[in-house]
Structure formats: C-alpha cells, structure tokens
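Chemist: Pasting the sequence and the predicted coordinates here, then a few questions.
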Amino acid sequence: MGQPSFSTEKIKPPRRLLNARQAAARAGYSESRFRVLARAGVLPAPIRLGLRKVMWDSDKLDRYIAERAAFFDNGGVQ
C-alpha cells in the first residue's frame, strides 16, 4: 500500500442556490438591506424559480463579495 495522495489545490465549495436570508448573511447585509440592493441592481441578479420564489447563485454572489472586498482593499478606488 502506497501513501495516500493529497492535492494542495484549493477546494471550492459546491455551487448552490441561496434564498434571500442565506444570501444576505453570506454577503454581510441584513435581509431588508439585501433586498433593497437587489432591487437596485447592485447585487447579482436572482434566479426566479416561481412567482414568489427567487434564489441567488452562490458563485455569482461570491464573485460580488470578492469584487467589493478588492474595491475597499484598494482604498475605494477602481
């Protein structure tokens, strides 16, 4: 039996659909603020699953969070 091989690559969490509460928590906003930003088009567009059901793609939301963090790490200048 040989040594088990372990990859040093970063493991990415699986892509998920998040409801407003989960997405708001992930982005660091209150749910009401998150909904205001979503309606204003600041956040990635949600995926409509029905008349009253919208979800957010976790990958797109993570990209938005990373872009915002980079913006503020840069002193708020693009």
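Modeler: Great, that's in hand.

Chemist: Please make it C-alpha for all contacts and neighbour counts, starting now.
Modeler: Noted.

Chemist: At which residues are the helices of the chain located?
Modeler: With DSSP state H as the criterion, the chain has helices at 20-27, 31-39, 58-73.

Chemist: most neighbours per residue, which of these?
Modeler: When you average the neighbours per residue for each of the helices of the chain (mean count of other C-alpha atoms under 10 Å), helix 20-27 leads with a mean of 17.

Chemist: just checking, what packs against that one?
Modeler: helix 31-39, strand 54-57, helix 58-73 (3 or more C-alpha pairs under 8 Å, 6 or more residues apart in numbering; DSSP states H and E).

Chemist: what distance separates that helix from the centre of its chain?
Modeler: 8 Å (C-alpha atoms, centre = their mean, to the nearest Å).

Chemist: Against that first model, consider the following:
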Amino acid sequence: MATAELAPRPDVLTVKDLAARLSISTRQVWRLADAGMLPAPLRIGWRTVRWSREAIDQWIAAGCPRNRDRPSRATTPQASAGTTGQPPKRGRRPRKAHEGAERELAAAGF
C-alpha cells in the first residue's frame, strides 16, 4: 500500500509560509510568537504548529497589533521575578554574598 502525499492545506500556514509572507526569517516568526505579537498558532500535534491564514490576514489588515489575549513569555510571573526584566538564565544559581564568607570561615576553623 503506497502512502499518499498530503497536499498542503490552503487555509493554514506553516512557519516557512508565514515567514515568506512576512518577509522575515523563521526564527523571527518564533520570536514574535513567543512575545505574543502574532495571532495564536493552531497546535495540530505535539510538534506541529500552523497559523490560520484568515487570522494572519486579519492581523495584517489591522496593522499587526500585539495579541493581548495571551501573555507573552516576558510578562509571566516566572520571567518577571528578576530585577532586570530578563527571564532567568539556565545554569548555576548565583551565589549569595554570605555563602563565600561562610566557606572561608569554615576553612579557617571558625
């Protein structure tokens, strides 16, 4: 039994189609989506994401407004916990000022 090729649906856009339509890179599409600047994507599967052509056309016609229906990644409580407004970086947590002093005192025998 031969597998049939799935024809692209004209009513949804892939990330490549959307990037070509907006004249930006696919990475920039993901940045805009993460920042809440694009209409919400349609999750078709675990790793499959598409955008509604109609929603994108309406978004462009409206002047590309920020999508206020969902919070951006930068405005979530976890990301805004830092003082710089940047999301926390991965890796080691920063040492507190007194941790180094405690180690030095312990090594000196106090």
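Modeler: Yep, that arrived. Since the structure is predicted, the reported quantities are computational estimates derived from the model, not experimental observations.

Chemist: Next, format the helices and strands packed on helix 20-27 of structure 1 as TSV and append distance to N19 of structure 1.
Modeler: As requested, the helices and strands packed on helix 20-27 of structure 1 are exported to TSV (distance: least, C-alpha to C-alpha, whole Å):
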stretch	distance to N19 of structure 1
helix 31-39	10
strand 54-57	5
helix 58-73	10
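
Chemist: Of the ones you listed, which is nearest L17 of structure 1?
Modeler: Smallest distance to L17 of structure 1 across the helices and strands packed on helix 20-27 of structure 1 (C-alpha to C-alpha): 4.8 Å, for strand 54-57.

Chemist: whereabouts in structure 2 does that closest one align?
Modeler: Aligned by TM-score structural alignment, strand 54-57 of structure 1 falls on residues 49-52 of structure 2.

Chemist: if we can go back for a sec, for the helices of structure 1, which one sits closest to P46 of structure 1?
Modeler: helix 31-39 (7.9 Å).

Chemist: Could you give the residue range in structure 2 aligned to the closest one?
Modeler: Mapped onto structure 2 using TM-score structural alignment, helix 31-39 of structure 1 spans residues 26-34.

Chemist: Can you list the neighbours in contact with the matching stretch?
Modeler: V15, K16, L18, A19, L38, P39, A40, P41, S72, R73 (C-alpha atoms under 8 Å, 6 or more residues apart in numbering).

Chemist: of the helices of structure 1, which approaches L51 of structure 1 most closely?
Modeler: Per C-alpha to C-alpha, nearest to L51 of structure 1 of the helices of structure 1: helix 20-27, 14.8 Å.

Chemist: Run the angle between that closest one and helix 58-73 for me.
Modeler: Helix 20-27 of structure 1 runs at 40 degrees relative to helix 58-73, counting by axes from the mean of the first three to the mean of the last three C-alpha atoms, to 10 degrees.
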